[in-house]
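Asker: make a model of this:
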Amino acid sequence: MPRRVPRRVTVASDGPLLVEGPVEVVMEDGTVVTSDRFCVALCTCRRTLRPPFCDTSHRRRKRD
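Answerer: So this is what the prediction gives:
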């Protein structure tokens, strides 16, 4: 049996969860979303337009 290497998850208080990829995410409705990127940002604020992935919608944009 191959040795399992744990995935690293980085938690930031004001941002997404950063997960070393590739990853499979099981959504609430049971669908599976995959990403083969080396690092995946998972949204924690639910403002994203691309769930479960972060699209930086949590950032406040200042007007000039």
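Asker: going forward, measure contacts and count neighbours with C-alpha atoms only.
Answerer: OK.
Asker: the nearest residue to Asp36 once chain neighbours are set aside: how many residues sit nearby?
Answerer: Of all residues not flanking Asp36 in the chain, Pro22 sits nearest, at 4.2 Å (Cα to Cα, 6 or more residues apart in numbering). For Pro22, the neighbour count with other Cα atoms under 10 Å is 13.
Asker: could you also give me the structure for this next sequence, so I can compare it with the first?
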Amino acid sequence: MSAPDASPPPPPPPRIRLTDRGPLLVDGPVDLLLPDGTVLHCDRPVVAVCTCRRSRRYPLCDTSHRGHRRPAPASAPGAPSFPPDGSGQTPG
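Answerer: Predicted structure coming up:
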């Protein structure tokens, strides 16, 4: 009888959700590699990564985007339109 395989199963691939006019939602825990080379480790089950660059806690979202309105992504010229089913396939 052979010994059982003691190695843990591989982690699931990262899941990143795009939100309409908000942050990127990344299933955690996650390590964020910052431009200066430092690593920010987040143990939260979901990490909100700022995309508006207004956050005082950048690169983490502090909901600063709520106070500033910008055009919806679909109305911006040349912006891709993503289907609501989350398939990631652009129409057309």
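Asker: per the alignment, the residue nearest to Asp36 of structure 1 corresponds to what in structure 2?
Answerer: Correspondence of Pro22 of structure 1 to structure 2, assessed by TM-score structural alignment: Pro29.
Asker: which ones are touching its match?
Answerer: Each residue near Pro29 of structure 2 by Cα atoms under 8 Å, 6 or more residues apart in numbering is listed here: His41, Cys42, Asp43, Arg44, Pro45, Val46, Val47.
Asker: rerun at 10 Å
Answerer: Residues near Pro29 of structure 2 by Cα atoms under 10 Å, 6 or more residues apart in numbering: Pro14, His41, Cys42, Asp43, Arg44, Pro45, Val46, Val47.
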